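J.: quick one, what's the 3D model for this:
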Amino acid sequence: MNELVRQQSTITLRLAMQALQSALDRAEEEQVRISIVVVDAGGQPIHSAHMDMAPRQSRDIALNKALTAAGFGISTKAWQERLEKCSEGVRQGLPLQRNMAMFGGGEPFLHDGQVIGAIGVSGASETIDECCARAAVEQVRALLISS
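T.: The predicted structure follows:
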């Protein structure tokens, strides 16, 4: 293979659909209305859902959570702790960047240590958004292990 070209694995639409369904199922259990966006490894949206009566703004917030999780390869919740260790300039400037979400509800999908996509969930409390996103991550992990 050419050393100037990088190969990157990415989530498939079929796997994204199953991940999204797991998040929806968890939201229904919690009796909340959310928006969900799944992006591929490059941050391109490949599947989304907006539950009836979910807040309109939750669509954009879910996308930003997914983009942040995919771009950095960490949970969006992890940013709270990370920012505490940064300079004042970074703490003030980073949250203002376009498509950044630095609060819970965004999770990367990892396979063999590499980001293959991410999910963003918004519309409920931060804790429940995280719970729904984690349900999707667990589903992806289980399906990848069994394949």
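J.: could you use CA atoms for every contact and neighbour count after this?
T.: OK.
J.: buried ones in stretch 68-81?
T.: Of the residues in stretch 68-81, Thr68, Ala69, Ala70, Gly71, Gly73, Ile74, Ser75, Thr76, Lys77, Trp79 count as buried by neighbour count, 16 or more other Cα atoms under 10 Å.
J.: let's see this one next, to set against the first:
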Amino acid sequence: MLKLLAVILFPVMTMFASDLPSKKYLNLANIKMMVAAAEEKAKELNVSVTICVVDESGNLLFLEKGETASLNTIQFAQKKARHAAFYGNPSKNGADTVKSGSVEAMSFPEFFPNQGGLPIKVDGQILGGISASGAKSEIDEQIAQAGIDALLKK
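T.: From the prediction side, this is the model:
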């Protein structure tokens, strides 16, 4: 009787396992490729920045402070990347929200109103966030975008 139950349930159990969705994630090769492109863009623009990559939950995957970037960029880069990952939109949207008078947004978890962080999205799925900090905000965002562009061209 037990063998018969096992024979009946085994195909059902394996069927459910095969129906599980596959989840995309940032592996080390992807991160290195994105960072290399961001570093190249920073070099091209002649700026020293801190570059940060986080996963979709805001966990730190990569952080690199530029040689002459100020110490506060370490915190700023992480906050920008986390904002982008948490909210699925550029950290510039946070700055625009505050500028429009919605200062209550400052109390939201991981909210950071400063341009330079971008969500990493592949096939509509948020994989994390990438940011740069240390130059003008528009330049920081260009550097982060170079990293995303490299990933999407792959």
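J.: need the TM-score from the superposition.
T.: Overlay of the two chains. TM-score (TM-score structural alignment, normalised by the length of structure 1): 0.83; 137 aligned residues with a Cα RMSD of 2.1 Å.
J.: just the closest of the buried residues of stretch 68-81 of structure 1 to Val5 of structure 1, please.
T.: For the buried residues of stretch 68-81 of structure 1, the minimum distance to Val5 of structure 1 (Cα to Cα) is 19.2 Å, reached by Gly71.
J.: ok, the aligned residue in structure 2 for that closest one - contacts?
T.: By TM-score structural alignment, Gly71 of structure 1 lines up with Phe86 in structure 2. Counting by Cα atoms under 8 Å, 6 or more residues apart in numbering, Phe86 of structure 2 makes contact with Glu56, Ser57, Gly58, Glu110.
J.: quick one: Asn93 of structure 2 from Leu60 of structure 2, how far?
T.: 21 Å (Cα to Cα, to the nearest Å).
J.: actually, Ser107 of structure 2.
T.: Here Ser107 of structure 2 is placed at a distance of 22 Å from Leu60 of structure 2 (Cα to Cα).
J.: when these two are compared, which one has more neighbours?
T.: Shown here are Ser107 of structure 2 and Leu60; by other Cα atoms under 10 Å, Leu60 has more neighbours (16 against 9).
J.: and that one? What does it align with in structure 1?
T.: Aligned counterpart of Leu60 of structure 2 in structure 1: Pro45 (TM-score structural alignment).
J.: Val38 is in contact with its match, correct?
T.: Yes: using Cα atoms under 8 Å, Pro45 of structure 1 is in contact with Val38, at 5.8 Å.
J.: identify the contacts common to those two.
T.: Leu63.
J.: that older thread, scan the contacts of Phe86 of structure 2 and report the most crowded one.
T.: Counting by other Cα under 10 Å, top hit in the contacts of Phe86 of structure 2: Glu56 with 24 neighbours.
J.: what about Leu127 of structure 2, neighbour count?
T.: Neighbour count for Leu127 of structure 2, taken as other Cα under 10 Å: 22.
J.: that one falls within a helix, correct?
T.: No: assessed with DSSP: H, G, I helix; E, B strand; the rest coil, Leu127 of structure 2 is strand; it does not lie in a helix.
J.: how about it, what's its partner in structure 1?
T.: In structure 1, Leu127 of structure 2 lands on Ile116 (TM-score structural alignment).
J.: its match: what's it in contact with?
T.: Listed by Cα under 8 Å, 6+ apart, the contact partners of Ile116 of structure 1 are Gln8, Ser9, Thr10, Ile11, Asp40, Ala41, Ala70, Pro108, Phe109, Leu110.
J.: ok, the most centrally placed residue in structure 2 - contacts?
T.: Central residue of structure 2 (Cα atoms, centre = their mean): Gly129, 1.2 Å from the mean position. Going by Cα under 8 Å, 6+ apart, Gly129 of structure 2 touches 53-56, 58, 81-85, 117-120.
J.: apply 7 Å and report the result again.
T.: For Gly129 of structure 2, the contact set (Cα atoms under 7 Å, 6 or more residues apart in numbering) comprises Val53, Val54, Asp55, Glu56, Ala81, Arg82, Ala84, Ala85, Gly117, Leu118, Pro119, Ile120.
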